[in-house]
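Novice: Give me the fold of what follows.
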Amino acid sequence: MRDLLRARLAAARRRRRGDEGWTLVELMVSMTIFAVLLTIVFSILISVSTQTRDNLARNRAVEEARLGLMQIDRQVRSGNVISDPAAETIAGSGVAPYYSLRVHTQTDGVYQCVQWRVIYPAGSEFGDLEYRSWRPDWQAVGGVEDWRVVAHNVVKPTGTGFVESDPTTWPPFYVDPSSAAQASSEAQTIRVTLRLKDPAQRASSKPASVTSVLTGRNTVFGYPADKCATIPTP
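Specialist: Below you'll find the model as predicted:
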């Protein structure tokens, strides 16, 4: 009988102990582990989201830079005369030397003067790639088009000066004497370098950069160099 009573009392004690739940220490430890796991998960999610947004922004910048280069390439390859960007003036382009390019071209069989420039609004680190065209006889017949923006968010070269041996300092337009195309052909060539950075990219992310040496196929035929010398007001 006594053994039966002891067994019932022990069973009752076990039931009461099972109903007691976690102690405060156990609860604090569990909450701490859960908080750490949540922090790790959210950190991973934020990192993946930031990286995805940065990659998408960079892809947009690369695509915009390539489209701008393709349009310039199309007109330069049909070019008859390519003016040296080093000789460009603010009066004729609105920008400093090496930031403007003039070409007398016959794209699609239409003889015209085209001008490209990279211009930076006051107080902005991002510039625009712009384009305009006019007829060689514009002073008599008109036909000067307004500037049109082809690409946004163009970033300036690094450094304080232009060094031919350092690609990070290359301006948008310049005659590259070291290029194979310039050395092996009598045709005029021009190096075009565009660096674009989407504002959605992280501050530490590098800009997308495209560069290419373009050749004017018709420049070997000796067209007059002053075909587009008379420039409309920029």
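Novice: drop to CA atoms for contacts and neighbour counts, all remaining ones
Specialist: Will do.
Novice: got the residue ranges for the helices in this structure?
Specialist: 2-19, 24-77, 90-93, 138-141, 180-184 (DSSP state H).
Novice: where's the first one relative to the chain centroid, distance-wise?
Specialist: What that stands for is helix 2-19. 76 Å (CA atoms, centre = their mean, to the nearest Å).
Novice: Next: stretch 120-133.
Specialist: 13 Å.
Novice: Stretch 44-52 now?
Specialist: 21 Å.
Novice: do stretch 184-202 as well
Specialist: Distance, centroid of stretch 184-202 to centroid of chain: 11 Å (CA atoms, centre = their mean).
Novice: coming back round to it: make CSV out of the helices of the chain and add distance to residue 208 and mean neighbour count.
Specialist: CSV is the format used below for those (distance: least, CA to CA, whole Å; neighbours: other CA atoms under 10 Å):
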stretch, distance to residue 208, mean neighbour count
helix 2-19, 64, 10
helix 24-77, 5, 15
helix 90-93, 25, 16
helix 138-141, 37, 11
helix 180-184, 24, 13
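Novice: Could you also give me the structure for this next sequence, so I can compare it with the first?
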Amino acid sequence: MLKNRLDASQSSDSGREIGLTLVELMVSMLVFSIFIAILLSSILGVTKAATQAQVIARAASGTLSVFQNFDREIRYADAINYPGAGASGARYVEFRIPAVSSDANAICRQWRFDPNTGFLQSRQWFDVTPFSNPTWVTRLSVVFDDGGSNYPFAVSPAQRSGSAMQQLTLTLDAGNATQRGAAIASNFVARNSSIASVSNDNVIYAGASGARVCTAGART
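Specialist: Sure, this is the predicted structure:
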């Protein structure tokens, strides 16, 4: 009988030794919670860094593509209009590329930036009648409006003292809805332009040259 009681007592003590006390359990949970918090913080940091890298890569790729388009097109232009805003608030600039031969047509190129959507778009058409009214192509989808009534375009006229050709300055700051990824500010020279270019007159009315080229593309 005594032996049975001793065995039961030893069994009960062994059970208590195997388990955890309430204090031990709370300490374990606290340590585990700290570990999880550190782990989640590390994961969030890596995710944020990866997202930022993607934003920068996409914005850089987009701005580089826009730069290449302007560089390829404007160098052959014979006239650049002064930039201006349409009724919607979108900001426009146009330039004309002369025909390469007597049986070809000049090409008009129009760019616009809509500060309401952040879109930078372009379209082109042959400078003939009737006007074909082409659709817009989005070149960059998130461009920040960094201010200025004509941002991101600026035109410098051809002058007798200074540059003998018209120049267009493009300033862009692109990214996504919350992060800025890439910026560019470049001057492009219209090598076929001169003081005699139709749009070089710097008498600006409603944000437009005194005489514009490619007028079929309305600034809406």
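Novice: Tell me which of the helices of structure 1 lies nearest to residue 229 of structure 1.
Specialist: Comparing these by their distance to residue 229 of structure 1 (CA to CA), the top pick is helix 90-93, with 9.5 Å.
Novice: residues contacting the residue nearest the centre of structure 1?
Specialist: Nearest to the geometric centre of structure 1 sits residue 196, at 2.0 Å (CA atoms, centre = their mean). Each residue near residue 196 of structure 1 by CA atoms under 8 Å, 6 or more residues apart in numbering is listed here: 61, 62, 64, 65, 152, 153, 154, 155, 207, 208, 209.
Novice: Ok, residue 181 of structure 1 next?
Specialist: Counted by CA under 8 Å, 6+ apart, residue 181 of structure 1 has contacts 189, 213, 215.
Novice: quick one on the thing from earlier: dump the helices of structure 1 into TSV; add distance to residue 84 of structure 1 as well.
Specialist: Formatted as TSV, the helices of structure 1 follow (distance: least, CA to CA, whole Å):
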stretch	distance to residue 84 of structure 1
helix 2-19	89
helix 24-77	13
helix 90-93	13
helix 138-141	22
helix 180-184	13
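Novice: The aligned partner of residue 148 of structure 1 in structure 2: how many residues sit nearby?
Specialist: In structure 2, the residue matched to residue 148 of structure 1 (TM-score structural alignment) is residue 137. As a burial measure, residue 137 of structure 2 scores 13 neighbours (other CA atoms under 10 Å).
Novice: Same question for residue 186 of structure 1.
Specialist: Residue 186 of structure 1 has 14 nearby residues by other CA under 10 Å.
Novice: quick one: contacts for the closest residue to it other than its chain neighbours?
Specialist: Leaving aside its chain neighbours, residue 186 of structure 1 sits nearest to residue 220 (6.2 Å; criterion: CA to CA, 6 or more residues apart in numbering). For residue 220 of structure 1, the residues meeting the contact criterion (CA under 8 Å, 6+ apart) are 80, 186, 187, 188.
Novice: 10 Å instead?
Specialist: 80, 81, 185, 186, 187, 188 (CA atoms under 10 Å, 6 or more residues apart in numbering).
Novice: Can you tell me which of those residues are buried?
Specialist: Buried members of the contacts of residue 220 of structure 1, scored by 16 or more other CA atoms under 10 Å, are 80, 81, 187, 188.
Novice: so what corresponds to the second one in structure 2?
Specialist: When the two structures are superposed using TM-score structural alignment, residue 81 of structure 1 falls opposite residue 79 in structure 2.
Novice: From residue 151 of structure 2, how far out is that match?
Specialist: 20 Å (CA to CA, to the nearest Å).
Novice: Over to residue 3 of structure 2?
Specialist: 96 Å.
Novice: Kindly report the same for residue 78 of structure 2.
Specialist: From residue 78 of structure 2 to residue 151 of structure 2 the distance is 22 Å (CA to CA).
Novice: hang on, the earlier thing: who's more crowded, residue 3 and residue 151 of structure 2?
Specialist: Taking neighbours as other CA under 10 Å, residue 3 of structure 2 and residue 151 compare with residue 151 leading, 23 against 8.
Novice: contacting residues for that one?
Specialist: 83-85, 90-92, 112-113, 115, 144-145, 169-172.
Novice: Let's see the PyMOL selection covering just the buried ones among the contacts of residue 181 of structure 1.
Specialist: Buried residues within the contacts of residue 181 of structure 1, by 16+ other CA under 10 Å, are selected in PyMOL with:
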select buried, resi 189+213+215
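Novice: tell me which of the contacts of residue 181 of structure 1 is nearest to residue 74 of structure 1?
Specialist: Using CA to CA, those come closest to residue 74 of structure 1 at residue 215, 10.1 Å.
Novice: burial measure for the residue nearest to residue 60 of structure 1 when sequence neighbours are not counted, as a count.
Specialist: In this structure, residue 60 of structure 1 finds its nearest non-sequential neighbour in residue 198, 7.2 Å apart by CA to CA, 6+ apart. With neighbours defined by other CA under 10 Å, the count for residue 198 of structure 1 comes to 23.
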